[in-house]
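**Q** predicted model and sequence follow; I will ask about them next.
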Amino acid sequence: MTTESTIPAPLDVIVVVGSNRHGRFGPVVADWLLDRIHAHEELSPQVVDVAEVPLPMTMNPTPQATAALADVTPRLAAADAFVVLTPEYNHSFPAGLKNLIDWHYGEWRAKPVALVSYGGRSGGLRAVEQLRQVFAELHAVTLRDTVSFHHAGAAFDDAGRLKDPATSDAAAKAMLDQLVWWGRTLKEGRERRPYAV
């Protein structure tokens, strides 16, 4: 007698697009990333774009901030996992991304965060290392493996396709497989023993 194994429901993953500069390159990388996530049967993505979330930098709960939070906060709270896409600005990550992170706290706790970066020579890896410290303070778990694009503008063609996709595609698959493992493990942990630290 054979027993059919039940396939668990896909994890809800939020892709945070962290750049809000005029003329930003982030949407090109985000489209590539979302294609990989959509192809992963265990992940169901949504996007939160920092450029579309009008949170004031003053941390003042204005009517505009309240409206933005009413849209974003429930989505972050319901997510099982996150993929944060960041450029590197002056050896760090963008202020708008930090602002979105800082407006929230419990929404990140005991959840996995994968990090994808792009930039010049460093590929955004200095921004990634600083984000690890921020998310550790928020009790989130950052994945060891990342995906980074060095000289990102030259890595993609005019249609937004990677010129040499093999290495990045393999790195993305490894990272997303890890995200699924951490996402399911931490979700089970939160359900069995709510995280209240």
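**A** Structure received. Please read these numbers as outputs of a predicted model, since none were measured by experiment. Numbering: from 1, shown residues only.
**Q** only C-alpha atoms from now on, for both contacts and neighbour counts.
**A** Noted.
**Q** for the lengthiest helix in the chain, packing partners?
**A** Identified as the longest helix of the chain according to DSSP state H is helix 165-192. Here helix 165-192 touches strand 11-17, helix 26-39, strand 112-119, strand 147-150, going by 3 or more CA pairs under 8 Å, 6 or more residues apart in numbering; DSSP states H and E.
**Q** pick the most deeply packed of those.
**A** Of the helices and strands packed on helix 165-192, the one with the most neighbours on average (mean count of other CA atoms under 10 Å) is strand 112-119, at a mean of 26.
**Q** which strands and helices lie in contact with that strand?
**A** strand 81-87, helix 125-137, strand 141-142, strand 147-150, helix 165-192.
**Q** out of these, the one nearest V16 is which?
**A** strand 81-87 (4.7 Å; CA to CA).
**Q** next, the one to line up against it:
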Amino acid sequence: MDILKERILQQGLVLSNDVLRLDSLINHQVDPALTMEMGHEFAKRFAGEEITKVLTIESSGIPSAFAAAYVLGVPLVFARRKKTLIADPEAYCERVPSFTKGMVTDIMVSKQYLTADDKVLFIDDIIANGDAARGLVKIIERSGAHLVGLGIVVEKTFQAGGRTLREQGVRVEPLVKIASLADGQITFE
């Protein structure tokens, strides 16, 4: 997606050789038109897969996952990071470290919204080390649902997340691949 690359170059902020801040595009402020284009692109890449649900992790994955679910005409389900008083006590739960948050959290999906009958498209914003993604893949496997693939807005290919998921047999479709953030420069693959 050339438009996404252009916007990343214009608005992305390289914080270190490992961290790219995209707050003005996808993480804090969301560009609805660009987000809908991403949803159409994900739907195109996974066309013909008979997807029944789009799944993501709160909160940064929600906008692009919503756009994909809207275009596909299926429900969006998101894994919660915080347990609420009305949460399903029998939810699928996985403990995962967060690269950008620098802490370990639990992600939860209600068994009511993820079943063995589902064909799931997992959408997320950025994949770095892939810990959260691997945690959600474990939840999908435990539910008996079929994981169609993982759509990623930005894959940092210099980190192992996408590669390790591909090695596990997961289809990973990034919209943009970043090969390096060295010396404060964004280098696309």
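**A** That came in fine, so what should we check first? Note that the structure is predicted; figures quoted are calculated from it, not measured.
**Q** give me the TM-score for these two chains.
**A** In this superposition the chains share a TM-score of 0.42, using TM-score structural alignment, normalised by the length of structure 2; 112 aligned residues with a CA RMSD of 3.9 Å.
**Q** export the helices and strands packed on strand 112-119 of structure 1 to CSV and tack on distance to D102 of structure 1?
**A** Formatted as CSV, these follow (distance: least, CA to CA, whole Å):
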stretch, distance to D102 of structure 1
strand 81-87, 14
helix 125-137, 9
strand 141-142, 16
strand 147-150, 24
helix 165-192, 22
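**Q** mind putting the helices and strands packed on helix 165-192 of structure 1 in CSV, distance to G183 of structure 1 included?
**A** Output for those, formatted as CSV (distance: least, CA to CA, whole Å):
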stretch, distance to G183 of structure 1
strand 11-17, 7
helix 26-39, 14
strand 112-119, 6
strand 147-150, 18
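**Q** among those, which is nearest A67 of structure 1?
**A** Short answer: strand 11-17, nearest of those by CA to CA, at 18.5 Å.
**Q** the inter-axis angle of that closest one versus helix 26-39?
**A** 170 degrees (axes from the mean of the first three to the mean of the last three CA atoms, to 10 degrees).
**Q** tell me what strand 11-17 of structure 1 is packed against?
**A** In this structure, strand 11-17 of structure 1 packs against helix 26-39, strand 43-49, helix 63-78, strand 81-87, helix 165-192, with contacts taken as 3+ CA pairs under 8 Å, 6+ apart.
**Q** so of those, which one's packed in deepest?
**A** Counting by mean count of other CA under 10 Å, the most buried of these turns out to be strand 81-87, with a mean of 27.
**Q** tell me which other helices or strands it touches.
**A** When contacts are defined as 3+ CA pairs under 8 Å, 6+ apart, strand 81-87 of structure 1 packs onto strand 11-17, helix 26-39, strand 112-119, helix 125-137.
**Q** mind checking which of those is nearest Q46 of structure 1?
**A** Here strand 11-17 is closest among those (CA to CA), at 5.0 Å.
**Q** quick one, which of the helices and strands packed on helix 165-192 of structure 1 is nearest to D71 of structure 1?
**A** Per CA to CA, nearest to D71 of structure 1 of those: strand 11-17, 13.3 Å.
**Q** how about residues contacting that closest one?
**A** 26-27, 30, 42-50, 75-76, 78-86, 180, 183-184 (CA atoms under 8 Å, 6 or more residues apart in numbering).
**Q** can you give me the angle it makes with helix 165-192?
**A** 120 degrees.
**Q** separation between I57 of structure 2 and G39 of structure 2?
**A** Using CA to CA, to the nearest Å, one obtains 16 Å as the distance from I57 of structure 2 to G39 of structure 2.
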